[in-house]
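**Student:** Just the structure for this:
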Amino acid sequence: MNVDVHAGDGRPVIIGGGIAGLMTALRLAPEPVLLLSKSALGAEASSTLAQGGLAVSLGVDDNPALHLADTLAAGDGLCDIHAASSIVHAAATEVEALAGLGVRFDRDQGGRPQLGLEAAHSRHRIVHAAGDGTGRELVRALIAAVHNTPSITVVTGMEARRLITHDGAIAGVLAEGAKGPVLLATQRVVIATGGIGGLFRDTTNPLGCIGQGLALAARAGADLADMEFIQFHPTALDGPARPMPLVSEAVRGEGAILIDEAGRRVLEGVPGADLATRDVVARAVWKHLAEDHKVYLDARQRPGRDFASRFPAIHAFCRSVGIDPANGPIPIRPAAHYHMGGIAVDGDGRSSVNRLWACGEAACTGLHGANRLASNSLTEAVVCSRQVAQSVAGTVRQSARQPVATTMPPRPDPASIRPILSRALGVLRTGEDLGSAIASLLPIAQGHTAASDPAIVGLMIAIAALQREESRGAHFRTDFPQKATNAQRSRLRLDEALDTARALSSETTFPHARSA
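**Tutor:** Predicted coordinates for the structure are as follows:
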């Protein structure tokens, strides 16, 4: 294999062109950094599609303690309280920093940020930009800031395929671009590659979000945490488009309700009703669909005629398929939306592999626990990017040998993995289906094909889900519908996952995951 080897100058390499990667690069300035993105900045990032905003306690009736309490309640007993407290207390400062970078937040006549309400929040605390186009506005402003920062070198059209390690520490990144393979010598890598929704048939994420950053970290020996917890957004537009257009929770925050084809309320009698936590709403919708009903989001009364002005992006894609939300209900179904799990990191974003950090959805900070509170994800990305940047900047470069390239693996292709995960790892799960998925994924994960990296991520999710013999947050086992009394966060390495899968296939004793 002919590889273009770049000795480098000690620059950190940031993998990912969404909000987490852009913010980390900006906060490392003026230190030179290399930002890799497999597509144009923001083009394949979930960040751009984010309709909700940033959860931050700015209201006169609000404070970080209330925000923390809501976060812990949604997380269903598995949040890291120290990480969650640190993040929610830093949120207000980061909104000011984003405004300073050119983000145009929606404001009232007094110049204060307008605050919206979303499910499971006890206060109006969602800061939006461009109505339901918050993610798009953030990405626009951050890309402009990156292009105006001389210390950031952006390389698009380049995909990281492997992390090179030496003596248990990062030594380089093997990537491939338009001119072929490239080996980047670096001792500091930040993974900011987003989520895993592209591993499912029904998803609101860009189809390129297939957990590649998790596969990179897992192959390098990193611990992954809380992999079983996948949030399915209950209200994705039920149509042929993939990714599925998202109908933001904020629409229900303004009074829209879920009904079936007979006009009956789907959440009638459920605590919190249409503003219950996402896992509760998703299960209710999933079960109703399984009973051969249709489910719709009815916004005809509220927000009614204000729909187009309040939610212009949602209104546009509804009209593109012949739906006027002010006059007709919107057909919806749950879709894979956000991964609470990911690369296990500490308060500075450091993984268990020396000199490897993670930020954004690819990281598992412990903020979200078993179920993410709405709009906490953008808040987490911007807050943690500062912590990661400070940690990276404070890590002294050491002398190291030139990294040695390995065989370039093929470009990841999740097509054969999607049916397996969609069947076994959806809103409702069973041990039988999970065991079948593990048996199907193991030989692919052990292979060297385009499906192997996606299979590794799917295998680790399936094993964590099988080992969690309870129902909690976004993880629901119909064969274990009750919560365990002593539940802990899960933690898993690739070698453990492979050993476990092999043992299961041999019908030997099934070991339990390590507790975080």
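**Student:** Please make it C-alpha for all contacts and neighbour counts, starting now.
**Tutor:** OK.
**Student:** isn't Pro32 right next to Val13, touching?
**Tutor:** No. Using Cα atoms under 8 Å, Pro32 makes no contact with Val13, being 9.6 Å away.
**Student:** So for the two, which sits in the more crowded spot?
**Tutor:** Val13 (25 against 18; other Cα atoms under 10 Å).
**Student:** ok, now which ones touch that one?
**Tutor:** 33-36, 186, 188-190 (Cα atoms under 8 Å, 6 or more residues apart in numbering).
**Student:** any idea how far Ala185 is from it?
**Tutor:** 9 Å (Cα to Cα, to the nearest Å).
**Student:** Also Met244?
**Tutor:** When Met244 is compared with Ala185 (using Cα to Cα), they lie 38 Å apart.
**Student:** Pro334 now?
**Tutor:** Using Cα to Cα, Pro334 is found at 42 Å from Ala185.
**Student:** One more, please, to line up against the first structure:
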Amino acid sequence: MGAAPPQDRPVIVGGGLAGLLTAVHLAPLPCVVLTTGRLAEHTSSALAQGGIAAALDPGDSPLLHALDTLHAGAGLSDPGTAERITAAAPAAVEHLAALGARFDRTPDGGLALGLEAAHSRHRVAHAGGDATGHEVLRAAIAAVRATPSITVLENARALRVLTADDGRVAGVVAAIDGAPGVIRTDRVVLATGGAGGLFRHTTNPTGSRGQGLALAGRAGAELRDLEMVQFHPTALDVGLDPMPLVTEALRGAGARLVDAAGDGLLEDDLAPRDVVARAVFATLQRGERVFLDARETLGAGFAAHFPTVAAACRAAGIDPIRDPVPVRPAAHYLMGGVSVDGRGRTSVPGLWAVGEVASTGLHGANRLASNSLLEAAVCARWVAEDLAGQDRRRRCRPGGASSLPRWAAIPTRGAGQLRALMSETVGVVRDGPSLTRAVDQLGATVERTGLDATDDATLVALLLATSALRREESRGAHLRTDFPAAAEPRHLTLTLAAGLAGLDDLATPAFRRSAS
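**Tutor:** Modelled structure (predicted):
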């Protein structure tokens, strides 16, 4: 593993915007950041196009922003969390600008604000037209590299969060350049992103398969609303994997969703994402293709306003000035995640979660556009403040290579088959028999392999399918054809042990003990 990693420091798992900003806010407290590749690689943050939502216009307010968030969240968003995060949004954008993020400006120097689906005001700050994620991540990386207290370990994959007999965090098992070892720490922050890579069609890096959910679940943390997966309605449908995103801001600028005959799909192209995704999916299921048509509204100005999408189209042989752009829904964002409180604390002492991996209560059953980078930026500060304030009365026990268990490097097996199964059974439209098939197949794999030897992707897929099977209603992004009506709003929580114990084939005493 080369030089030994620093010990007894907070460890942040993940090199996207949430993880990097947490490290920046922690300074001058020393910390360690683990990232699976090099900085800026393998992170969904860099792929975010639309922008960051914040009430920055005089005619807007954080309260209106919160109300839009709650309306989109379909009854599962927490009002207090929505109000708190939207109130902090303008300062978060200002902080990113202070770090050097070059947001698009109006001629008088103010922030240019875009309109996206389900927003009642123009409030989306953006950079490079449709390259906001890339730009804010660039600024965060520059800040990290300029901060001496931050140690970044690249090509480092966290394999397990270790806990002591009292349940508190005691360390991280990590493979650094392929060699596993133990980093001693009693403070770990999960900032690993989502799980879109579990599906055949996704806008996420294909390696985003819920690693943070598995780390938290194996450590005993409570998970919440895992079935709430947002499928972005417009990913570029040209056979690429992952699929390039076609930003919602295009529809905000007037582009329309049409079928092959040029007829519109919806009366309101800026309806909430779950509504639009299902309309596109239904058209595809009839054997027709769906297109985003910006020829009349943007025409020759397409590339100037949306250079990232224009470049992806050109690479696929599509000229968006003259041609409608083929699109389809793709797994985009996990609204559920590791259950956290207002400080980012999980149910495991010493373990925090921030960004997409966390379930804060902001997104509910259907995330409002451009609230994802916002949540990462705002909550990173709160997690850092809480983490820095810990008195650390308990010191973690040393660990070493001799304590590494046999599962220290388990590859993901059968990724293609897993992604196909998830898309067929836990996709845009769901039903009981399909979900049962997914749970049965994935559960049988875990039973055959053993919990410790099961790869994280299979384990997370099982928990996601189990959650979807247990939610017997339709709400937001979760549509059950056998339960088309909404029930009373409720969160669906589970731990790894509870999720596995509910499976008939796995409910043996020995298996229950191995799951707990």
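**Student:** ok, back up a step: more neighbours: which of Pro334 and Ala185 of structure 1?
**Tutor:** Of the pair Pro334 of structure 1 and Ala185, Pro334 is the one with more neighbours under other Cα under 10 Å, namely 29 against 26.
**Student:** Tell me the counterpart of the more buried one in structure 2.
**Tutor:** Using TM-score structural alignment, the partner of Pro334 of structure 1 in structure 2 is Pro329.
**Student:** Remind me which helix or strand that match belongs to.
**Tutor:** According to DSSP states H and E, Pro329 of structure 2 maps onto strand 325-334.
**Student:** For that strand, which outside residues touch it?
**Tutor:** Outside strand 325-334 of structure 2, the residues touching it (Cα under 8 Å, 6+ apart) are 194-197, 199, 201-204, 226, 228-238, 243, 246, 277, 280-281, 284, 289-293, 313, 318, 356-357.
**Student:** List the superposition-based mean deviation of the longest helix anywhere in structure 1 with respect to structure 2.
**Tutor:** Longest helix in structure 1 by number of residues (criterion: DSSP state H): helix 81-100. Compared with structure 2 after the fit, helix 81-100 of structure 1 shows a mean deviation of 0.7 Å (mean Cα distance after the TM-score superposition for structure 1).
**Student:** Identify the residue range in structure 2 corresponding to that helix.
**Tutor:** With TM-score structural alignment as the criterion, helix 81-100 of structure 1 aligns to 79-98.
**Student:** And for stretch 381-395 of structure 1?
**Tutor:** Under TM-score structural alignment, the match for stretch 381-395 of structure 1 is residues 376-390.
**Student:** And the longest helix of structure 1, what's buried?
**Tutor:** For helix 81-100 of structure 1, a neighbour-count test (16 or more other Cα atoms under 10 Å) marks 81, 83-92, 94-95, 98 as buried.
**Student:** Let me have the residues you listed in CSV, adding distance to Glu137 of structure 1 as columns.
**Tutor:** Output for those, formatted as CSV (distance: Cα to Cα, whole Å):
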residue, distance to Glu137 of structure 1
Ile81, 30
Ala83, 27
Ala84, 25
Ser85, 27
Ser86, 26
Ile87, 22
Val88, 22
His89, 24
Ala90, 21
Ala91, 18
Ala92, 18
Glu94, 15
Val95, 13
Leu98, 11
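**Student:** my guess is Ala282 of structure 1 meets Phe232, correct?
**Tutor:** Yes. Between Ala282 of structure 1 and Phe232 there is a contact under Cα under 8 Å: 6.5 Å.
**Student:** between these two, which one's more packed in?
**Tutor:** The neighbour count for Ala282 of structure 1 versus Phe232, taken as other Cα under 10 Å, is higher for Phe232 (27 against 23).
**Student:** Check the secondary structure at the more buried one for me.
**Tutor:** Using DSSP: H, G, I helix; E, B strand; the rest coil, the three-state assignment for Phe232 of structure 1 comes out as strand.
**Student:** who touches it in this structure?
**Tutor:** Residues in contact with Phe232 of structure 1 (Cα under 8 Å, 6+ apart) are 278-279, 282, 334-338, 426-427, 474.
**Student:** and the closest residue to it other than its chain neighbours, how many neighbours?
**Tutor:** Using Cα to Cα, 6 or more residues apart in numbering and skipping residues adjacent in sequence, the residue nearest Phe232 of structure 1 is Ala336, 4.4 Å away. Applying other Cα under 10 Å, we find 28 other residues in the vicinity of Ala336 of structure 1.
**Student:** what do you get for the one 5 residues further on?
**Tutor:** Around Gly341 of structure 1 there are 31 other residues, counting by other Cα under 10 Å.
**Student:** State the distance from it to Leu58 of structure 1.
**Tutor:** For Gly341 of structure 1 relative to Leu58 of structure 1 (Cα to Cα), the value is 28 Å.
**Student:** end-to-end on stretch 320-336 of structure 1?
**Tutor:** First-to-last residue span, stretch 320-336 of structure 1, Cα to Cα: 23 Å.
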